[in-house]
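A.B. asks: Sequence plus predicted model, see below.
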Amino acid sequence: MTKLTVTNLINIIKDKASQSKAALLSKPTTLSLLRATTHDSFTPPTHKHISTLLSSTDGSRATASSFLELLMDRLQNTNNAAVALKSLIIVHHIISHGSFILQDQLSVYPSTGGRNYLNLSNFRHNTNPTSWELSCWVRWFAQHIENLLCTSRILGFFFLGKSLCDGEERVSCLTNCGLLKEFDSLVTLVEGICKRPDQVNMNKLVGEIVNLVCEDWVVIETVVIVEVNEFKERLGCLEFGEAVELVCCLKRLEECKERVVMILESQQGLWDSVREVKDKVGMEVYKEKGKVHKEGRKSRFSESDRFSARVISSRDSLWFPSGRLL
């Protein structure tokens, strides 16, 4: 049982006062939000509270927009770590399970997203050791959500709550540049997960966040595997610059292995594929560097050499960007 301290008592009184005010002013959405984001540092918002809150705010774009503004104000104006974490859990729920209207409004709020989208990178709450520890989780979880939003924008949809049964077909239609952009964003997402704070004093609120990110990883890993396998199909179709960029991304991903294995359940097949593709592409980069070096030492080409270099063979014209034959 949580020890009732003066701080906890004050927080309980704050929650009751805020909820009573919202009830008197007949603001059901505000009341539902306050109930889902109390100052209690040890228990997450219930699924019932979140479901009730979101189901009552996705009727129209105007309603969804007003709710998002209310939620963001709650998130960015609080100096309490528990309130911030619970608000972030609601944002995460919108990303993974929200209606199209809510997700659409989230994607354009504010109009300029990007790094530090949620403005919580400097969040601090040092009232007591618990709030100080939770502050680390606020900063990390906010960054994870920002990375999810960024990756979703690049993919063109909120991928956590979508069926990925057609993932292979989707990525096969991407250009090399588009695929690399997606892959780089996914690697950044994995790198962010690896920065997860250590669990010193586990409580249900932190445990809920850990579980949510573990569920995210199952989807993220699936998408990463599909894209690594797609790169395997395109090994002979990458430009030199694309190959170098891919090797860099694969190295960054491989550097995450130890931490990922430590904090998450991971498929060994992922890391085997990453190493295989990295080694093969790295070898091609090495060979290409050697060619460039040798070519640079030649004083001039013969006309026949220049002509043959300009000819596109019939075989080349039959390849899609994915590397598959027509």
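C.D. replies: Ah, there it is. Every value quoted in this text rests on a predicted model; they were computed, and no experiment measured them.
A.B. asks: From here on, just use CA atoms for contacts and neighbour counts.
C.D. replies: OK.
A.B. asks: And the helices in this structure?
C.D. replies: 6-24, 28-36, 47-55, 61-77, 81-97, 100-107, 129-155, 167-172, 176-193, 204-233, 240-254, 257-263, 268-297, 303-310 (DSSP state H).
A.B. asks: Output these as JSON lines; include the columns distance to residue 113 and mean neighbour count.
C.D. replies: Output for the helices of the chain, formatted as JSON lines (distance: least, CA to CA, whole Å; neighbours: other CA atoms under 10 Å):
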{"stretch": "helix 6-24", "distance to residue 113": "30", "mean neighbour count": "14"}
{"stretch": "helix 28-36", "distance to residue 113": "23", "mean neighbour count": "20"}
{"stretch": "helix 47-55", "distance to residue 113": "22", "mean neighbour count": "16"}
{"stretch": "helix 61-77", "distance to residue 113": "13", "mean neighbour count": "17"}
{"stretch": "helix 81-97", "distance to residue 113": "15", "mean neighbour count": "24"}
{"stretch": "helix 100-107", "distance to residue 113": "8", "mean neighbour count": "20"}
{"stretch": "helix 129-155", "distance to residue 113": "8", "mean neighbour count": "21"}
{"stretch": "helix 167-172", "distance to residue 113": "25", "mean neighbour count": "15"}
{"stretch": "helix 176-193", "distance to residue 113": "15", "mean neighbour count": "20"}
{"stretch": "helix 204-233", "distance to residue 113": "21", "mean neighbour count": "18"}
{"stretch": "helix 240-254", "distance to residue 113": "23", "mean neighbour count": "18"}
{"stretch": "helix 257-263", "distance to residue 113": "27", "mean neighbour count": "14"}
{"stretch": "helix 268-297", "distance to residue 113": "31", "mean neighbour count": "15"}
{"stretch": "helix 303-310", "distance to residue 113": "44", "mean neighbour count": "10"}
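A.B. asks: roughly how far apart are residue 168 and residue 179?
C.D. replies: As judged by CA to CA, to the nearest Å, residue 168 and residue 179 stand 12 Å apart.
A.B. asks: I meant residue 46, not that one.
C.D. replies: 38 Å.
A.B. asks: Spit out the residues that contact residue 168 and residue 179 alike.
C.D. replies: residue 227 (CA atoms under 8 Å, 6 or more residues apart in numbering).
A.B. asks: re earlier: could the helices of the chain be laid out in TSV, adding distance to residue 123?
C.D. replies: Below are the helices of the chain laid out as TSV (distance: least, CA to CA, whole Å):
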stretch	distance to residue 123
helix 6-24	19
helix 28-36	20
helix 47-55	24
helix 61-77	9
helix 81-97	8
helix 100-107	21
helix 129-155	6
helix 167-172	37
helix 176-193	17
helix 204-233	17
helix 240-254	28
helix 257-263	24
helix 268-297	35
helix 303-310	57
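A.B. asks: let's bring in a second one:
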Amino acid sequence: MGRKNLVGILKDKVSILKATLLLSSKPTTSFRVAVLRATTHRHPSELPPVDDVLALAHRHRAATSGVLIHALLKRLHGTRDVFVALKCLLTLHHVITNGSPALKEQISCYSSGPLFNLSDFKDESDRDTWELSCWVRWYADVLDCGLALSRRRNGGGGGGERLRLLVGMVEMICGAPETLHYQRISLIYEVMKLIGEDYRMIMREISTVINQFGKKRIQDSSDELIEELLTDLKRLENCREKVFLMFLNKKKNDGVWELIEEVKKDVEEVKEKRGNMKLVPFQGSESTHMAENHVDESRSVVVVPPPPPRHGKRWLDVEWNPLVASYG
């Protein structure tokens, strides 16, 4: 990796020199140079100077925020170096989390679809970069999912829909590569730290949504909503073991998983009661059963009960017989 690192350093120096000499617009030049310095090919243990990038954005007008986002995305989509890509994504993640309102607005409005879309990214320099390419693809997907969740959150929606989006985000996080030992690399460690913060925020939001589903609301919900809620809670439980392994926080779940398990039991109880009610047979009178025997069993039967008696006499003084209507 030494020769590759040296070549990358030379590329960085040439790019920075070109950006300084050839670009005339000062904000554009400063943003471009800041991005190049934050996303170098240097050793993977070197974290990007994100604070310098954010400080530069704060010093300029909000109208120029788009220049920084454009420079980061251009750098990201123009590289096949795994460490440059990771540094670009880390910087963009910091912009999403800690950037000014103008920066956040720029990145959320930059595209209505996937912004990063690195599904084809591969660095085939050696075995490690090949494995780390999986982390780049996964990290980009997580950030895209987070942006989509933010857009949908701002657009409103009911508790059930909101819960499904949050569960989808947790499932996306759980899709992390199995090669967790790469967390020994400082870049991957930083990635996991930032996503861990996002994960805890998502779980707090899930807790808020689930708390709205009290027993009374669950009992009053439709069968469709009950089924959807149960499915979402089971999907969450399927993620539990993986996120514990990823973030090593078995004791730091703030009771969220216990709440999920409790609400899931309440939902299953309501579903079971409704199922049992549907299985209870109709207990009709003896005359009703006699009438049903004269109707083809393959047809549905409706029995019309007699009206209340008038002055102690049957209607039209005729002995009442149940009226049986069949629908074939």
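C.D. replies: Okay, I see it. All of these numbers come straight from a predicted model, not from anything done at the bench.
A.B. asks: between the helices of the first structure, which one is nearest to residue 122 of the first structure?
C.D. replies: Residue 122 of the first structure sits nearest to helix 129-155 of all these, at 7.2 Å, using CA to CA.
A.B. asks: Specify, as a residue range, where that closest one falls in the second structure.
C.D. replies: The aligned range for helix 129-155 of the first structure in the second structure is 127-153, by TM-score structural alignment.
A.B. asks: List the superposition-based mean deviation of the matching stretch with respect to the first structure.
C.D. replies: Overlaying the first structure shows stretch 127-153 of the second structure at a mean distance of 1.3 Å from the equivalent residues (mean CA distance after the TM-score superposition for the first structure).
A.B. asks: ok now that stretch, how far from the chain's centre?
C.D. replies: Centroid displacement of stretch 127-153 of the second structure relative to its chain, using CA atoms, centre = their mean, to the nearest Å, is 12 Å.
A.B. asks: Likewise for stretch 79-99 of the first structure?
C.D. replies: Its chain's average C-alpha position is 14 Å from that of stretch 79-99 of the first structure, according to CA atoms, centre = their mean.
A.B. asks: Stretch 261-278 of the second structure now?
C.D. replies: The mean C-alpha position of stretch 261-278 of the second structure is separated from the chain mean by 26 Å, CA atoms, centre = their mean.
A.B. asks: Ok, stretch 272-286 of the first structure next?
C.D. replies: 25 Å.
A.B. asks: That stretch vs the second structure, mean deviation?
C.D. replies: Mean for stretch 272-286 of the first structure is 1.4 Å (mean CA distance after the TM-score superposition for the first structure).
A.B. asks: which part of the second structure lines up with that stretch?
C.D. replies: Using TM-score structural alignment, stretch 272-286 of the first structure pairs with 258-272 in the second structure.
A.B. asks: again with stretch 236-250 of the first structure
C.D. replies: The aligned range for stretch 236-250 of the first structure in the second structure is 219-233, by TM-score structural alignment.
A.B. asks: can you list contacts of that stretch?
C.D. replies: With CA under 8 Å, 6+ apart, stretch 219-233 of the second structure has contacts from 160, 163, 164, 167, 218, 260, 261, 264, 267, 268, 270, 271.
A.B. asks: Just the closest of those to residue 246 of the second structure, please.
C.D. replies: Closest to residue 246 of the second structure, out of all of the contacts of stretch 219-233 of the second structure and judged by CA to CA, is residue 167, at 16.8 Å.
A.B. asks: so what's that closest one closest to, chain neighbours aside?
C.D. replies: residue 236 (6.3 Å; CA to CA, 6 or more residues apart in numbering).
A.B. asks: That neighbour: what's it in contact with?
C.D. replies: 167, 170, 171.
A.B. asks: could the residues you listed go into JSON lines alongside distance to residue 104 of the second structure?
C.D. replies: Formatted as JSON lines, these follow (distance: CA to CA, whole Å):
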{"residue": "167", "distance to residue 104 of the second structure": "23"}
{"residue": "170", "distance to residue 104 of the second structure": "22"}
{"residue": "171", "distance to residue 104 of the second structure": "24"}
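A.B. asks: Trace residue 161 of the second structure over to the first structure, please.
C.D. replies: Using TM-score structural alignment, residue 161 of the second structure sits opposite residue 181 in the first structure.
A.B. asks: got the contact list for its match?
C.D. replies: residue 154.
A.B. asks: can you do 10 Å?
C.D. replies: 151, 154, 155, 175, 245, 246 (CA atoms under 10 Å, 6 or more residues apart in numbering).
A.B. asks: Distance check, the fifth one against residue 217 of the first structure.
C.D. replies: Right, residue 245 of the first structure. Residue 245 of the first structure is 24 Å from residue 217 of the first structure, by CA to CA.
A.B. asks: try the last one
C.D. replies: In this structure, residue 246 of the first structure and residue 217 of the first structure are 21 Å apart, going by CA to CA.
A.B. asks: on that earlier part again, so which of the helices of the first structure is nearest residue 117 of the first structure?
C.D. replies: Nearest of the helices of the first structure to residue 117 of the first structure, taken as CA to CA: helix 129-155 at 6.1 Å.
A.B. asks: by contact count, what packs against that closest one?
C.D. replies: helix 81-97, helix 100-107, helix 176-193, helix 204-233 (3 or more CA pairs under 10 Å, 6 or more residues apart in numbering; DSSP states H and E).
A.B. asks: and of those, who's closest to residue 73 of the first structure?
C.D. replies: Per CA to CA, nearest to residue 73 of the first structure of those: helix 81-97, 9.9 Å.
A.B. asks: elements contacting the closest one?
C.D. replies: helix 28-36, helix 47-55, helix 61-77, helix 100-107, helix 129-155, helix 204-233.
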